[in-house]
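K.L.:
What would the 3D arrangement of this be:
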Amino acid sequence: MGHLLELRSRLLKAVIAVLVVFVAMLPFANRLYAQFAAPLLSKLPAGGQLVAIDVASPFFTPVKLAFFAAVLLAMPVLLYQAWAFVAPGLYQHEKRLAKPLLVAAVALFYIGCAFAWFLVLPTVFGFLAAVTPEGVAMMTDITKYLDFVLVIFLAFGLSFELPVAVVVLVLLGVVTPAQLREARGYVVVGVFILAAIITPPDVVSQLLLAIPMCLLYELGILAGSLLRPKPAAD
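P.N.:
Below is the predicted model of the structure:
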């Protein structure tokens, strides 16, 4: 019962944190969406614009964006609450390893989202605008655009967690750095297949996801080699 009460308390604090940020961002929802649409609008030809197909989408779409932005901004609080719940059950050496891994996971997720925002989205939208057939007006629905960009954010944010996943597997003894190096060829093929599945159907976004994932895999091997406990001497 004590664990359930603690879990309820942590979940309540996490929900309150998201709601506080969400309420604070609601008055700026339309302005936030205008900034959110900038990567696409900057690549559209003169006179290009976003359109609202559904009657209520001009209201609900900015609100939906504000909610996801609130979750993203409150992510450190959410992860801290999760950490505070599980930390009492960890040994001291496990805490020493878990803390930097948790910080690295948060940082890599944000880096993945920033990479998608500043490089991937402008490149993808520029490519799509360039290949639009002549006589076709590229006018995207605001809800479809939001869903598209959120998928990109999620794909790159989670994909950038690859080094953390590799390090955890090494620390748990599931694999060794040598085995990871031997499997490099299979991993590269798998990464490109995964990128083709989770990204939009264009070569540009697939390459922009697959190439960093390959580099992050190598970074994970290096970090795993450095953090791996040394075998005890006889």
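K.L.:
For the rest of this, base every contact and every neighbour count on C-alpha atoms.
P.N.:
Noted.
K.L.:
Leaving out chain neighbours, which residue sits closest to residue 51?
P.N.:
Nearest-residue entry for residue 51: residue 141, 4.8 Å, with adjacent residues in sequence omitted and distances by C-alpha to C-alpha, 6 or more residues apart in numbering.
K.L.:
ok, that neighbour touching residue 55?
P.N.:
No: counting by C-alpha atoms under 8 Å, residue 141 stays clear of residue 55, with 11.7 Å between them.
K.L.:
which ones are touching the residue most central in space within the chain?
P.N.:
The centre of the chain sits closest to residue 157, judged by C-alpha atoms, centre = their mean, with a distance of 1.8 Å. Shown in contact with residue 157 (C-alpha atoms under 8 Å, 6 or more residues apart in numbering): 108, 109, 110, 111, 112, 113.
K.L.:
And this one, please, so the two structures can be compared:
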Amino acid sequence: MDLIGHLEELRKRLILTLGIFIVFFILSFVYVQSIYNWLIKDLSIKLAILGPSDILWVYLVLSSVIALAGTIPIAAHQIWLFVRPALHKNEQKVTLAYIPALFILFILGICFGYFLIFPIVLNFLLSLSQDMFMDFFTAEKYFRFLINMTLPFGILFELPVVIMFLTSIGILNPYRLQKFRKYAYFALIVTSVLITPPDFLSDILVIIPLLFLYECSVLLSKIVYRRKQKATEQAA
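P.N.:
Okay, here's the model as predicted:
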């Protein structure tokens, strides 16, 4: 297939993925009130809005996050279909198994952020204002904070599977990952500082799991790389 053919194939995959996202978005938008009520069921205070546009913002953001979660396995499958012709049959079977792993890790990352990191950071920040300020949350501020504490984990928890996939198709290898470890650490630390509130506790709670994820990614990359080398030697 020439360059034009590759671009046509890529365009088809992108359009299909976008169409699936729109379908999930519409379904999420229909049930967004139920999702909203579940998210605030344990909240002790009632959220406020400063204008009609805040309502639409909450609807759009919640629907987008749910649609993103539902689209991940479809998008991963489309990527796999795009690169499949360049893979051997055994590589096709192995990389296909990464698709459910991507979805599971995304959900685990969201749960990790929502059930562990988010309440710890929120309670810590609220404790700083005890007897000093009146708690008054707008829906936009609350959900923006919630998404900043959860969505990045959903994306970053997929790092091990992404690195395994890139190792299996020969783009990365564990030795390259080890060589650039300090740069990766720096990038992860900067990312954690940017996605968390400006306090030391939040940064530490986010940095530690991100560094742990990177080291897990290096270890898994080694396993994939060695298996690939063995398969190449046996084929030879």
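K.L.:
Would you give the TM-score for this superposition?
P.N.:
For these two chains in superposition, a TM-score of 0.77 is obtained (TM-score structural alignment, normalised by the length of structure 1); 227 aligned residues with a C-alpha RMSD of 3.3 Å.
K.L.:
The residue nearest to the centre of structure 1 maps to what in structure 2?
P.N.:
Residue 157 of structure 1 maps onto residue 154 in structure 2, with residues paired by TM-score structural alignment.
K.L.:
would you list every one of the helices in structure 2?
P.N.:
Here structure 2 has its helices, by DSSP state H, at 3-30, 32-39, 52-83, 89-96, 98-112, 118-128, 139-156, 159-168, 174-179, 181-195, 200-235.
K.L.:
ok so, going back, OK, contacts around the aligned residue in structure 2 for the residue nearest to residue 51 of structure 1?
P.N.:
Here residue 141 of structure 1 is matched to residue 138 in structure 2, going by TM-score structural alignment. Shown in contact with residue 138 of structure 2 (C-alpha under 8 Å, 6+ apart): 47, 48, 49, 50.
K.L.:
which among the residues you listed gets closest to residue 200 of structure 2?
P.N.:
Using C-alpha to C-alpha, residue 47 comes nearest to residue 200 of structure 2 of the contacts of residue 138 of structure 2, at 26.8 Å.
K.L.:
Could you count how many residues lie near the closest one?
P.N.:
By other C-alpha atoms under 10 Å, the residues close to residue 47 of structure 2 number 15.
K.L.:
give the contact list for it.
P.N.:
136, 137, 138, 139, 142.
K.L.:
Next: residue 74 of structure 2.
P.N.:
Listed by C-alpha under 8 Å, 6+ apart, the contact set of residue 74 of structure 2 reads 17, 20.
K.L.:
what does residue 219 of structure 2 give?
P.N.:
Taking C-alpha under 8 Å, 6+ apart as the criterion, residue 219 of structure 2 is in contact with residue 174.
K.L.:
From residue 94 of structure 2, how far out is the match of residue 157 of structure 1?
P.N.:
23 Å (C-alpha to C-alpha, to the nearest Å).
K.L.:
Also residue 13 of structure 2?
P.N.:
21 Å.
K.L.:
more crowded one of the two?
P.N.:
Per other C-alpha under 10 Å, whichever of residue 13 of structure 2 and residue 94 has more neighbours is residue 13, with 19 against 12.
K.L.:
For the more buried one, what is the corresponding residue in structure 1?
P.N.:
Applying TM-score structural alignment, one finds that residue 13 of structure 2 aligns to residue 10 in structure 1.
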